[in-house]
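In: Sequence plus the predicted model coming up.
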Amino acid sequence: MKALQIAASGMAAQQMRVDVVSNNLANMSTTGYNARRADFADLHYDQIARPGSISAADGSVLPTGVQLGMGVRPSAVSVVLAQGTPTQTNGDLDVAIEGKGYLEVTLPSGGAAYTRDGALQRTADGLIVTSEGYQVAPGITIPSDAHSISINANGEVYAYFADQVDPQQLGQLTLTGFANEKGLEAIGSNLFVETPASGNPLTGTPGLEGLGVLRQGYLEESSVDAVREVTELIKAQRGYELNAKVITAADQMLSATTGLR
């Protein structure tokens, strides 16, 4: 009897679904977080009688055959690409990305990572970094005597000084896009790194070449829909219970078989 293994695979799938939902709900307040979705695929089939084969009884072609499924397996946990709601913070270095693209940061190893978390900070030396302390490319330093900072939609960073009427441009923030954003690898701390599945990074000016624009004084909220996640949680719970009932039924059938004299 294969029902035990099939139902067990169903219970494992629903457990993984709950894990994904719980991670989404845990990140409801994470800046720039995109919800994840668990995707599943059926396992291989036991071909008892292949469709189109010749029946041994009368030589006719079987129209459907007998294919017994062996259960389910996780195929992917994909990112649901959706724009989070921009929330006004009025912070000089808070920037929300409106549209596609990621800010590039430099990891301690020297490699590049990418984030949509625009809650930027400045170091004691004036260098613009993320909240985790990673330098934001291309490496802009704010002078200590600047009394305010302005970042326009195209990523140009300006500093205002008390003894100057016109602002001084400090540099240009860029955005990076990917052919397949879902192929990026999440490494935690709101960071992603490129993979062969994501394609090569394409860096450009915000607002050009399909990239989004920057909104100073705003942060992008998580795109998690609490109602949808709770609905998914209920569906996963019911699916788990139904598969558990199949295991109970299969166990009862095996018990009846072993009780035969």
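Out: Yep, it's here.

In: alpha carbons only for contacts and neighbour counts from here, please
Out: Will do.

In: Residue 2: neighbour count?
Out: Residues within reach of residue 2, counting by other C-alpha atoms under 10 Å, total 11.

In: who's in contact with it?
Out: Listed by C-alpha atoms under 8 Å, 6 or more residues apart in numbering, the contact set of residue 2 reads residue 70.

In: In contact with residue 131: list those residues for me.
Out: Contacts of residue 131 by C-alpha under 8 Å, 6+ apart are 119, 120, 121.

In: wait, the first one sits on residue 219?
Out: Yes: with contact defined as C-alpha atoms under 8 Å, residue 119 and residue 219 form a contacting pair (6.8 Å).

In: related to what we said a few turns ago, specify which member of the contacts of residue 131 is nearest to residue 236.
Out: Sorting the contacts of residue 131 by how near they are to residue 236, with C-alpha to C-alpha, puts residue 119 at the top with 34.5 Å.

In: which one is the closest one nearest to, not counting chain neighbours?
Out: Taking C-alpha to C-alpha, 6 or more residues apart in numbering, and ignoring the residues beside it in sequence, residue 119 has residue 94 as its nearest neighbour in space, at 4.8 Å.

In: Run a quick neighbour tally on the closest residue to residue 178 other than its chain neighbours.
Out: Once flanking residues are discounted, residue 178 sits nearest to residue 201: 5.4 Å by C-alpha to C-alpha, 6+ apart. Neighbourhood size, residue 201 [other C-alpha under 10 Å]: 21.

In: Next up, a structure to set beside the first:
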Amino acid sequence: MTSSALHVARTGLDAQDVKMRVIANNLANVNTVGFKRDRANFETLAYQQVIAAGTQADSQNRLAIGLNLGTGVQLTGTERIDTQGTMNTTGNTYDLAIEGAGFFQLQQPDGTIAYTRAGNFKTNAEGVLVSPDGLPLVPQIQLPEGVSAVTIGNDGTVSATVAGQKEPVELGAIETARFVNPAGLQAVGGNLLLETAASGAPQVGAAGLEGRGTIRQGALEQSNVNTVEELVTMIETQRAYEIASKMIKATDEMLQYVNQQL
């Protein structure tokens, strides 16, 4: 029984250690553009059924309850919480934020598409809109030389005043993608997410249509991490870790007592 208690307490230590790591990552990214906080989810391990409920107690009665002993806890996964982050108005022409569901599409060096909520775009030497890491938007938006007064509409339409033209010229449109299960996207770092079997296929199109959010120019979506909430959760996790540690110490003292007395 005591050795089982040691095992259960150990699973508790492992679980709280993982939860603390998730909290630490959330707090580390509190100022990361478009970051969505993670939550660690747990479930009970298999139960040992010593006496089944409903077992015959005597010739006329059955047990109303049984005897089941839990064997601990395990991590089921980390869930990304996709609530909207606070909008920070920057006034920068190429800072974009999505209000609502959806992701910007970026082309990786191997040709695959990655998805992001971080809209702090720049222009490279060819005038192409790219992420800070140099990944171009999909579809590609290229600004010609002498362009000025770039405007990006709520539906992603990009227009600008070009040298030699009196009226604004449409240069293309930024499309966004949404997923049936955005929490199923795989985070790979660099503010990038990848499609998985759990996320479903991307539904790509103009912003503001078919459930996709609208694009807001001159603003950035901030991290949705609530510092106060994370700190409270961190304290709760620390206390739970201490309790599991004390359980191990208490069980060890019980074993020492038995060894000394018997």
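Out: Arrived safely, thanks for sending. Model, not experiment: these values are computed from the prediction.

In: Can you give me the TM-score here?
Out: Scored against TM-score structural alignment, normalised by the length of structure 1, the superposed chains reach a TM-score of 0.97; 260 aligned residues with a C-alpha RMSD of 1.1 Å.

In: coming back round to it: quick one: which of residue 119 and residue 219 of structure 1 has more around it?
Out: Higher neighbour count among residue 119 of structure 1 and residue 219: residue 219, with 29 against 22, using other C-alpha under 10 Å.

In: Looking for the alignment partner of that one in structure 2.
Out: Here residue 219 of structure 1 is matched to residue 220 in structure 2, going by TM-score structural alignment.

In: Now the host helix or strand of that match on structure 1. Mean distance?
Out: Secondary structure assignment for residue 220 of structure 2, by DSSP states H and E: strand 219-221. Here strand 219-221 of structure 2, set against structure 1 after superposition, deviates by a mean of 0.4 Å using mean C-alpha distance after the TM-score superposition for structure 1.

In: other SSEs contacting the very next helix or strand once past that strand?
Out: The helix or strand immediately downstream of strand 219-221 of structure 2 is helix 227-261, counting by DSSP H and E. Counting contacts by 3 or more C-alpha pairs under 8 Å, 6 or more residues apart in numbering; DSSP states H and E, helix 227-261 of structure 2 is packed against helix 2-28.

In: How far does the helix it packs on sit from its chain's centre?
Out: Centroid separation for helix 2-28 of structure 2 versus its chain: 20 Å, with C-alpha atoms, centre = their mean, to the nearest Å.

In: In space, what's closest to residue 160 of structure 2 - neighbours in sequence excluded?
Out: Nearest non-adjacent residue to residue 160 of structure 2, counting by C-alpha to C-alpha, 6+ apart: residue 150, 4.3 Å away.

In: returning to what we had before: these two touch, right, the match of residue 219 of structure 1 and residue 31?
Out: No: contact between residue 220 of structure 2 and residue 31 fails when scored by C-alpha under 8 Å: they sit 11.3 Å apart.

In: show me the contacts for the residue nearest to residue 206 of structure 2 when sequence neighbours are not counted.
Out: What sits nearest to residue 206 of structure 2 in space, not counting adjacent residues and going by C-alpha to C-alpha, 6+ apart, is residue 175, at 5.0 Å. Contacts here follow C-alpha under 8 Å, 6+ apart; on that basis residue 175 of structure 2 touches 104, 105, 138, 139, 156, 204, 205, 206, 207.

In: By neighbour count, which of these wins?
Out: That'd be residue 207 among the contacts of residue 175 of structure 2, by other C-alpha under 10 Å, with 29 neighbours.

In: Common neighbours of residue 119 and residue 219 of structure 1, please.
Out: Counting by C-alpha under 8 Å, 6+ apart, the common neighbours of residue 119 of structure 1 and residue 219 are 31, 94, 95.

In: so how many other residues sit close to residue 1 of structure 1?
Out: Per other C-alpha under 10 Å, the neighbour tally for residue 1 of structure 1 reads 9.

In: how near is it to residue 68 of structure 1?
Out: 12 Å (C-alpha to C-alpha, to the nearest Å).
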